[in-house]
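>>> Attaching a predicted model along with its sequence, questions to come.
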Amino acid sequence: MESAIERMGILPVVAIENSADAGPLADALEAGGLPIAEITLRTQAGIDAIAALSSRDGFIVGAGTVHSVDQAKMVADAGASFVVSPGFNPRTVQWCLDHSMPIYPGVSSPTDLESAIEMGLTVVKFFPAEQIGGVKMIKTLQGPYGDMRFIPTGGINASNIASYLSLSSVLACGGSWMVKPELISSGSFDEIQRLTAEAVSSCRNNA
């Protein structure tokens, strides 16, 4: 899973209010060159949206904002290919590891990273990225944690993503600027496609 996410470079973080929008959203992301999404459980429609996209050929759907083992079980049953959590919950991480479900728990400190290493993880979410030091913080952590790779998320957008992706320790960046809830709920899928294509092009030009 890590190689697929790294190949994409960007992980769209989606809060969707109506699961009927999942298909058109995926169409827009694919047309923009980004056939992947992290569907968060911030809304009631999250599980149904994951289920709707899980059987879509060539599209990778994961689950975000997973706080518990019960939620991990739910998204696994819905067909999620990976799990992302905002913080480090050892029980949730262990359940995912025991069931061969890729999980990228959120970390914000060396202590969190020590916990991740203890459980055998090599890729974690760095959250909330901009608010806890951004690129400078990741550079600092690269020293003592050279084998760890990060998926920075939080405050990342078109103007700063290139600075993150320039770091060898960054696997990909999570972001929602191309899939804002208001764009989805208003049916602005052409705009989502445009913003996605723009982001993908920018990442490739800075690779």
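On my side now, so go ahead.
>>> rest of the way, CA atoms for contacts and neighbours
Will do.
>>> ok, Ala197 - contacts?
Contact criterion Cα atoms under 8 Å, 6 or more residues apart in numbering gives Ala31, Gly32, Gly33, Leu34 as the residues in contact with Ala197.
>>> tell me the SS of it?
For Ala197, the assignment made with DSSP: H, G, I helix; E, B strand; the rest coil gives helix.
>>> Distance of it relative to Gly32?
In this view, Ala197 and Gly32 are 4 Å apart by Cα to Cα, to the nearest Å.
>>> Most neighbours of all the contacts of Ala197, which one?
By neighbour count, taken as other Cα atoms under 10 Å, the most surrounded of the contacts of Ala197 turns out to be Leu34 (24 neighbours).
>>> another structure for you, compare them:
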Amino acid sequence: MLANMEHEIYRQIEETKLLPLYTATDLSCLDRLEEILVRNEVRFIEVTFRSNLALDAIKKLAQSGELIVGAGTVRTLAEAKSAVENGAKFIVSPAIVPDVIAYCIERDIPVFPGTATPGDIQRATEYGIKVVKFFPADIYGGLKAINALSGPFYDVKFLPTGGINEENFMEYIQNDHIVAVGGSFIISESAIKKDDGKTADKILKTLVDKMRS
């Protein structure tokens, strides 16, 4: 079975260009998180399984329907299933996880498997996947690596994360081989908690304004 690359989420993420990676340790920040993302028209959030509140956060953020909520750092089939049951609309993994990919394809759920080498990318394409996470981007050569890999994998696009920040993100999103960039630099719980979201809102607005200028 092959992935359905016509899924609306692929188009929406390519339009948005920013995929915030968010690790929840305090559920009281989620209302402010949603408010800031909606105000800045970044309606995506990837909640990572790096805390034991991941499922609670996915469920709460998915309830309003204002955001397209996904699960990140998904390493097992059990995590993928529980994320989807709690409202996740897409799945991001740090590596090629066959069980997770098969589950997502079977249910027409967009899945972004983590890749770093030509072998990884080839494995992803064998499932029909044409958009892969490239992680950790800075360690594995960043834009130079993506440009080189795009030679043989001319029909694949990349969603890089790792080492991307407010200083270099524009170089990435201006590259034709890249659908969007991910990272906690886009919005984070610590920035929200600092001053009830003022700093977080300012950071996100600056990123969005840079993209539109």
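Sure thing, it's come through. Everything numeric in this text was worked out from a predicted model, so none of it was measured.
>>> What does Ile161 of the first structure correspond to in the second structure?
With the correspondence set by TM-score structural alignment, Ile161 of the first structure lines up against Phe169 in the second structure.
>>> And the residue lying closest to that match once chain neighbours are set aside, how close does it get to Thr25 of the second structure?
What sits nearest to Phe169 of the second structure in space, not counting adjacent residues and going by Cα to Cα, 6 or more residues apart in numbering, is Val181, at 7.1 Å. Val181 of the second structure sits at a distance of 23 Å from Thr25 of the second structure (criterion: Cα to Cα).
>>> So the two - more neighbours on which side?
Neighbour tally, Val181 of the second structure and Thr25, criterion other Cα under 10 Å: the higher count belongs to Val181, 27 against 15.
>>> what does that one align to in the first structure?
Using TM-score structural alignment as the criterion, the counterpart of Val181 of the second structure in the first structure is Cys173.
>>> which residues does that match contact?
Contacts of Cys173 of the first structure by Cα under 8 Å, 6+ apart are Gly9, Ile10, Leu11, Ile151, Pro152, Thr153, Ile156, Ile161, Tyr164, Leu165.
>>> pretty sure Glu34 of the second structure is in a helix, no?
Yes - the assignment for Glu34 of the second structure by three-state DSSP puts it in a helix.
>>> Count the residues that sit near it.
Counted with other Cα under 10 Å, residues neighbouring Glu34 of the second structure total 18.
>>> Now check the first structure for the residue matching it.
Structural correspondence for Glu34 of the second structure with respect to the first structure (TM-score structural alignment): Ala26.
>>> With Pro110 of the second structure instead?
Using TM-score structural alignment to pair residues, one finds that Pro110 of the second structure aligns to Pro102 in the first structure.
>>> ranges for the strands of the first structure?
Per DSSP state E, the first structure has strands spanning 10-14, 36-40, 60-64, 83-85, 103-107, 123-126, 149-152, 173-175. These are given in chain order.
>>> Turn those strands into CSV, including distance to Met1 of the first structure.
CSV is the format used below for the strands of the first structure (distance: least, Cα to Cα, whole Å):
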stretch, distance to Met1 of the first structure
strand 10-14, 12
strand 36-40, 11
strand 60-64, 9
strand 83-85, 11
strand 103-107, 10
strand 123-126, 11
strand 149-152, 13
strand 173-175, 15
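>>> who wins for proximity to Val135 of the first structure among those?
If you check each of these against Val135 of the first structure by Cα to Cα, strand 149-152 wins as the nearest, at 9.0 Å.
>>> So which bit of the second structure is the closest one matched to?
Using TM-score structural alignment, the residues of the second structure aligned to strand 149-152 of the first structure are 157-160.
>>> what's the mean distance for that stretch versus the first structure?
Between stretch 157-160 of the second structure and the corresponding residues of the first structure, superposition yields a mean separation of 0.5 Å, by mean Cα distance after the TM-score superposition for the first structure.
>>> Relative to Pro24 of the first structure, how far out is the residue mapped onto Asn147 of the second structure from the first structure?
Under the alignment (TM-score structural alignment), Asn147 of the second structure pairs with Lys139 in the first structure. Counting by Cα to Cα, the gap from Lys139 of the first structure to Pro24 of the first structure is 38 Å.
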